[in-house]
Structures are given as C-alpha cells and as structure tokens.
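In: Predicted structure and sequence below. I'll ask about it afterward.
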Amino acid sequence: MQNTSQTSYNLIVVGAGAAGMIAAITAARLGKRVVLLEKLKHIGAKLKATGGGRCNLTNTLSNEDFMQRFGRDGRFMTPALNALDHKALISFFAQIGVKSHAPDGYRVFPISHSALTIITALEEEMKRLGITVVCSERVESLVSDGESVSGVSTATTTYSAPNVIIATGGLGYPQLGAEGDGFTLASQAGHTITDLYPAMMPLKTKEVWGEGCRADTIPKVEIKIDLPKAKNIRAKGDLIFTSTGIRGPVVLDIAREINPYLSKHGGVPILINMTKGMNEDQLLNHIKNEIHKHPEQSILTHIQTLLPESVGRALCILADADPQSGFNKLSGAVRDRLIKLLAWTPLTVIGHDGFKMAMITRGGVSLKEISPDTMESKILRGLYFCGEVMNLDGPCGGYNLQWSFSSGYLAGHLGNKATI
C-alpha cells in the first residue's frame, strides 16, 4: 500500500471495500487525485469473504427484475444501474484482467471462483492509477463548515478534499471490522440513520424437532411470514435444519424481512413448504398415486418421494401419525393434519445471533437524504455515500455486491454525468 505525506486531494474515500475501491478507481480515471483510507491492515476484508470466498459478483437478471428484489425502495437504484449494470460490471472486470462466468446461468463468479482474484485486480488498478491507499487509518470525523465538506480527521492526520465518499459498509461481519463508523460520520453531517437490523443470517426457532433433520439439505423450499401485514413476504431456496433452528439460502433471504418484525413481536410465525410447492390437494393426489403403485408401503415411504426420511418422520410424529402405518389406516383427522403439515409446516422464529452472524445490515443512511442521480448528500455538499451504509439491501445471489459496485461507480463521478 502506498503512503505519502501529502494530505490534500480531490477526493477522500473512506472504506476499502467493493464500493470504496471502485469509487476510487472511477474518480482516478477521471483525473482526480484520490486517497483511500481503510481502518484495517488490509483492503477488501469483507469482499474476501463474499460468497464463501468464491465472490458472487452479480447476477444476470434485468435491471427491472433486479430492482424488484430490493423491495419498495429498489427504484432508488435506477441511475446507478443505468451507469453500471451487470453487463458493464462484467466488462469492467474483464478490462482489468478478471474473466467471469455464470455456471448456472444466473449467478456470476470470477472464473477462478476466488475473491482474491477480484481484490488483487482492484489493487493493481489502484496502483496503476496512482491512488494513495492508507491502511490502519480510522476516520474519526468529517471536516466541514456546515454547508460543504472539506476533509476528514483521523487520530493523527487531517486529510483535505472538497469531496468525501463514505463507503464503510454496515454492521455485518463485525469480525472483519464492521463497527458502524459510517453511520457515525453520517450522523455528524446531520443525516438520519434508520433502525438497524442484522440480515442474511441463520435463525433460531422455538420448535426443536428440526434438530433430528440436520443431515439433509431440502431444495426448492418456500418460506412465508404468517403475520397479517406480511402475508406477501416470501422467499425460495434451499433449507437446512440446525440444532437451534434453520439456515440455508432461503433463510438468509427471509431473515432480512423477519428480523424487524422479531424486534417488535418477540416471535415471528412462519410457514414452510418443503414439498416443491404442492398444495394440499396435490399432496393428497400424490400420496394416493403412490398408494396405488405400492399399496403395501408405509406412509413414511410415500412421503420419502417428496422429503428426506428424517423430515418425513418428524412431520409424521407432529401429526400423531405412525410413520410405519399405511395412509388409509390413519384416522381422517390425522390424515388431514399430516397433509396440512406437508403443505405448510409452521415454525416460530424467536431469535438469532445478532450482527456477529449477519452478512449484511438492514437499515442505514436514509435514502430520502441522498440524491439517487449522484449519491451525493442532500444535506452536506461534497459528501457522497455508496454501498451498504445506505438504507438499501437485497437478497443473496450477487445483489448486494452489484449494488455496492454500481453505487460506488456512480459516486466516483462526483456529481458529473456517469458514463460506462
């Protein structure tokens, strides 16, 4: 990393994650003198952990579909995605020597499937552009006259610049340095910080029967929140039971929606369909067809055509059905109860392990106080935001990393028209 005695620049970027690095590169390519300040000893710590170290850069959805997955505030992203969508991001990395692909036609990874490839390429591009990178340098405060920003102060140095980009991330991955520094800086400037919740994380449930089902991954599961004001909140993906609850991609996605309700209600009822979307009528017909083909087999054997044995057995027990009995030998009430459980299995989420297990943060700097066209603060001139520090988060699958790169790219233009 380059260090220099010069403290006056055109731009100061706070935070050397995905958003901060691309913001610095973009500004430097436009001829700006840039310093990138990172409080950790190394750049890209959180980026290194992304996608289990494989670095799911983005996905192949259209911009419209991409924004919809972020919810009602997704359209805030329109200018940033117009400036740098997934195709442009793939091209950007190709230009700095990183080829990528989408093995499943959806998620995009570097061909190396290593985040180190991405970090190394970004680092080399910053060196090529002459960007000053200072690690182990924590920014403690903004310097401003109340109308315009003029720099930042650390414990030992004041760096001067008419533009500052806050790209510090949120509170997720605290073991990788996340402490909410950006929220403190934004508050100093007069910005509103919305309520903050951990997101993308395993969840704990009141029910303990899932502990016996830990050996199996259940694909194509749908989870929905069973609260009147949240009936339309759903997620789909693979599910894994744990000793204390549930995890897996579908849980990571729904957790960002559940946790705000959890803080209000103390427990959040959810319903899980583990039978590939079948409703009660379809399930009953499926089992009847299995009985017709194999009349001598037990109900558990029939259920195993849909679910792992451990899960099928647990649901039978919940329904007071003898797993080894024939379906037609069960009472009508037990059959109905079993079919209902197969269609929608109820669980109650009662907790989580907090930000220490959260990949991202739900909440952040209020979007109402940021211009979507430039990422500039509406409160303090010359102050910009990008990435997770803002109140905008998406599901897993390359969404949040694409948003970091897109918003960082747009912020790096410092109010000028962004072109790819």
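Out: Structure received. Numbering: from 1, shown residues only.

In: Please count neighbours and contacts with C-alpha atoms only from this point.
Out: Fine.

In: buried set for stretch 53-63?
Out: Under the neighbour-count criterion of 16 or more other C-alpha atoms under 10 Å, stretch 53-63 has 54, 55, 56, 57, 58, 59, 60 buried.

In: Output those in CSV; the columns should cover secondary structure and distance to residue 92.
Out: CSV is the format used below for the buried residues of stretch 53-63 (DSSP: H, G, I helix; E, B strand; the rest coil; distance: C-alpha to C-alpha, whole Å):
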residue, secondary structure, distance to residue 92
54, coil, 18
55, coil, 15
56, coil, 15
57, coil, 12
58, strand, 13
59, strand, 15
60, coil, 15
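
In: Below is structure B, check it against A:
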Amino acid sequence: MKNSEKKYDLIVIGSGAAGMMAAITAARKGKKVLLLEKLSKIGAKLKATGGGRCNLTNTLDNETFMSRFGRDGKFMMPALEAFDHKALMAFFKEIGVESHAPDGYRVFPVTHSSSTIINAMEKEMQRLGVEVRCSQKVTGLSHDDGQVTGVETETDSFAADHVIVATGGKGYPVLGAEGDGYQLAESVGHKVTEVYPAMMPLKTKEKWVANCTADTIAKVIITVDMKKYKKLKAQGDLIFTKSGIRGPVVLDFSREITPLLSKYEEVPVLMNLTKGMNEEQIRSHIKKELGKNPHRNTLEIVSTLLPGSVSRELCKLAEADPNTALGKLKGQIRDRLIKLLVATPLTINGHDGFKMAMITRGGVSLKEIDPYTMQSRKVEGLYFCGEVMNLDGPCGGYNLQWSFASGYTAGNPKEDL
C-alpha cells in the first residue's frame, strides 16, 4: 500500500447517478463511505444527460419498463421492485427536488436542469458525511483470497471490505468515461462483453439527406433491411442531418445498428416516413386530396404527407416530375413513389464512435453478478452498478432509472457490511 491507509466500510468508484445513489444509500444506514471520482468535479456525465434537462425516469410499470431492455431486462426485476420510478421521485422530493411528468410519461426535475439533481445529491452526501475525493483515478482493486480489500489509485491506497464499481461505460470520454471499470472487472476475472457506442446519430451513404435538414418528421418507423435482422425496428421522431440521421428514433435504434456496423460495412434500412401508413392508405389519401383539386401537382400532393424538402427528394428518387399533376404521372412512376412513401431506403455506413455516444452497449457480464445485491459472483465484497454492466435501454429515462435502482441495490448494506 502506498500510504498509511484509512479503513472504510465501503468505497464507491465513480460519481455518476449510480455511484452517488450507492454512496447515499449506504451512508443512510450509518456506513463510513468514500466516493472516488477521477475528474475534478462530481456528476459530469449526469450534468449532460438529456441535453442538461435530466430525464430521470418514466412512468411505465416495471414489466413494460424491463421489456424495453430486451431479453436481459428481467435482470432488473429485484432492483426495480426495491426502487422503482415512484421510489425515485419520492427520494428526490425528500432531498428537496420536486419532479413531474409533463407529458405523462417522461419524468424531469421541475427545474428541467440536471444541476438541480447533482447539487441535491452532493448536499445529501455532505449531510451524511460521505467523504468525496475528486481527481482520484482508481488503477486497481486490492483483493485477497477471493475477498476485496480496497482500491489503489495513482497516488494512494484505500482499504474497505466492500467496493462498488460505478464507473459507467465509454460514451462521452471527455466526461471521464474511458472504460476504466471494464479493466478493473477483468483484472479480477470478470468477463466483459464486446462494447459498442450507442444512443448517437448515424451517417448515411445517401447524400440527399443533406437537403432535408430543416424539419423533424414524427412517428417514423425504421427497420433493418437484412434478412437475418428484419425483426429489428424502432419508432419515433427523425431529423435528417448534413451527413445522415438523428433524433429520438435514431438514438434508440443506433444501439442495434452499431454492432451490425462492426460486422458489415453497410446496414441497409427502410423508413416509413408517413406515420406507419401502408400503400392502400396512401392511395386512399391521394385520392381524397385529388378529389379536392384534381389539378394539383405531384409535389403539392406529397407535401400533404411530408415536409416539402423531403417530398421533393422522394419525387427525385421515384423519378417523378414534381411539377406534373399527380393524376397524369405514369402508373409505374406513381407506384414507385407510393412504395417510397411506405419504405424509403437508406444505407447506414458510419458513426462518430464513443465520442458522440450517450451510452455504451455491452459491459460486465450479467451472469457473474447477483441481481438481488449487485455483488460479484467471483469476488466477495465487490459490486457493480449502472452502465458498467451489460445492460442498456432506449431514450426516455430508462438508463438513468436503471442506474439509480442498481446504485440503490448495491449500496444497501448486506448483513455483514
């Protein structure tokens, strides 16, 4: 050990949502807690969450909530039963932060500011006597005969029989996420799955998207157009960018796309830009519009379904003259245009990597963690919580709720703590 060390009941590595919740939970039970953060301030990534508005959780019931995480979602059940969205809102109210769900679904602090959350949690840690040390990068876990005994940092050693790894993933490395927790986990024999950047914009091969950047298109459905992956789909608002696509539907879908891009150079997708309308419904809509004025041109009719810029590009793709009356288009061209309105093809061919990723897909294997305690099945006294584990969800408060719930579970003192 580097210095004469102080002994703690619990050391928490990382000051994100999961780490701070774990520290508070343990300290409330009278435990002596040390929180180590490698950056100069706590809560850096939490501060940036949801564009700084901090979508804390959502109002879904636990079953529906877990289903949005895919087949591993059931792992969360014990943590959510102990600390669901109602418990989270009650916790924040208790420490002086009112929250609400203005749309009945997504829950925010009423200030719509992540600083409110960080300040309240920091104040609560101070009240409870949690010792917080910033600019302390943990470089190793100390352990003896299958029992954790403390941590090593670049300058110090700290002793504890219980250590929680709450270091997050690799998204937003400027905010301290560099995958430190994966290395710590592997150093004591844990398996870490392959990790991918997720919740981020995507780039496309097609250049026409750059002409459509002014508008948000609501309720777009995106599906992967590859035989083996046709079941992969997402729905939500979409925004075209100069080099591709973004918006809530893309942030959600990127967690499915980035692993595919590591296997294939390109991933073809189909987008329904018309709120899920099928060919028959579109034909019916066109007929109705032409009934109002049979002389309207193709662009005007398509623009009753989509913004003008997108309508113009789809006309080009269908080789339909936008200025010709739609009723006078050749049947073949009209059919092609209708098919494009139902399923617009795009080719995803890239992304900006972890620097633009809000979350990480992959992490410490769930098989090696007890879902009732978040304790390692390999090393006694070692716990994991939050994004460092192999569990990620879509946009809408899912990942923060999971961080808080897993942090609460990991920080709840066990009989011997």
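Out: Yep, that arrived. Being a predicted model, the structure only gives us computed values, none of them experimental.

In: Now the TM-score, please.
Out: TM-score of the superposed chains, computed with TM-score structural alignment, normalised by the length of the second structure, equals 0.98; 414 aligned residues with a C-alpha RMSD of 1.3 Å.

In: Number of residues surrounding residue 322 of the first structure?
Out: Using other C-alpha atoms under 10 Å, residue 322 of the first structure has 17 other residues around it.

In: Surely it and residue 315 touch.
Out: No - in terms of C-alpha atoms under 8 Å, residue 322 of the first structure does not count as a neighbour of residue 315; the distance is 10.3 Å.

In: Between those two, which contacts overlap?
Out: Common contacts of residue 322 of the first structure and residue 315 (C-alpha atoms under 8 Å, 6 or more residues apart in numbering): none found.

In: Break down the stretch 1-150 of the first structure into its strands, ranges please.
Out: For the stretch 1-150 of the first structure, the strands defined by DSSP state E, counting those that start in this stretch occupy 11-14, 34-37, 58-59, 100-101, 107-110, 132-134, 139-144, 149-154.

In: for stretch 153-173 of the first structure, which positions count as buried?
Out: Across stretch 153-173 of the first structure, burial judged by 16+ other C-alpha under 10 Å covers 153, 158-173.

In: again with stretch 384-399 of the first structure
Out: Buried residues in stretch 384-399 of the first structure, defined by neighbour count with 16+ other C-alpha under 10 Å: 384-399.

In: if we can go back for a sec, I'd like the buried residues of stretch 53-63 of the first structure laid out as CSV, including distance to residue 45 of the first structure.
Out: CSV is the format used below for those (distance: C-alpha to C-alpha, whole Å):
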residue, distance to residue 45 of the first structure
54, 13
55, 12
56, 15
57, 15
58, 18
59, 22
60, 25
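
In: Show me which of those residues is closest to residue 199 of the first structure.
Out: residue 56 (17.5 Å; C-alpha to C-alpha).

In: thought the closest one was touching residue 398?
Out: Yes - contact status for residue 56 of the first structure versus residue 398: in contact at 5.1 Å, counting by C-alpha under 8 Å.

In: Would you mind listing the residues touching both of the two?
Out: With C-alpha under 8 Å, 6+ apart, residue 56 of the first structure and residue 398 have common neighbours 107, 108.

In: Pick the one among the buried residues of stretch 53-63 of the first structure closest to residue 99 of the first structure.
Out: residue 57 (11.4 Å).

In: Would you mind measuring from the closest one to residue 363 of the first structure?
Out: Separation of residue 57 of the first structure from residue 363 of the first structure (C-alpha to C-alpha, to the nearest Å): 22 Å.

In: quick revisit: mind putting the strands of the stretch 1-150 of the first structure into JSON lines with distance to residue 237 of the first structure?
Out: Shown next, in JSON lines, are the strands of the stretch 1-150 of the first structure (distance: least, C-alpha to C-alpha, whole Å):
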{"stretch": "strand 11-14", "distance to residue 237 of the first structure": "35"}
{"stretch": "strand 34-37", "distance to residue 237 of the first structure": "38"}
{"stretch": "strand 58-59", "distance to residue 237 of the first structure": "16"}
{"stretch": "strand 100-101", "distance to residue 237 of the first structure": "21"}
{"stretch": "strand 107-110", "distance to residue 237 of the first structure": "14"}
{"stretch": "strand 132-134", "distance to residue 237 of the first structure": "40"}
{"stretch": "strand 139-144", "distance to residue 237 of the first structure": "39"}
{"stretch": "strand 149-154", "distance to residue 237 of the first structure": "43"}
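
In: out of the ones you listed, nearest to residue 251 of the first structure?
Out: Within the strands of the stretch 1-150 of the first structure, the stretch nearest residue 251 of the first structure is strand 107-110; the backing value is 18.1 Å (C-alpha to C-alpha).

In: Which secondary structure elements does that closest one sit against?
Out: Strand 107-110 of the first structure makes packing contacts with strand 58-59, strand 100-101 when contacts are defined by 3 or more C-alpha pairs under 8 Å, 6 or more residues apart in numbering; DSSP states H and E.

In: List the contacts of the last one.
Out: Surrounding strand 100-101 of the first structure, the residues in contact under the criterion C-alpha under 8 Å, 6+ apart are 90, 94, 108, 109, 110, 111.

In: hmm, 6 Å instead?
Out: Residues outside strand 100-101 of the first structure that contact it (C-alpha atoms under 6 Å, 6 or more residues apart in numbering): 108, 109, 110, 111.

In: Specify which member of those residues is nearest to residue 348 of the first structure.
Out: residue 108 (34.0 Å).

In: can you count the residues close to the closest residue to the closest one other than its chain neighbours?
Out: Leaving out its chain neighbours, the residue that sits closest to residue 108 of the first structure by C-alpha to C-alpha, 6 or more residues apart in numbering is residue 102, at 4.3 Å. For residue 102 of the first structure, the count of nearby residues is 16 (other C-alpha under 10 Å).

In: Kindly report the same for residue 83 of the first structure.
Out: Quick note: residue 83 of the first structure (other C-alpha under 10 Å) scores 19 neighbours.

In: Residue 346 of the second structure now?
Out: Count around residue 346 of the second structure with other C-alpha under 10 Å applied: 22.

In: okay but it is in contact with residue 266, surely?
Out: No - contact criterion C-alpha atoms under 6 Å: residue 346 of the second structure and residue 266 do not qualify, at 10.0 Å.
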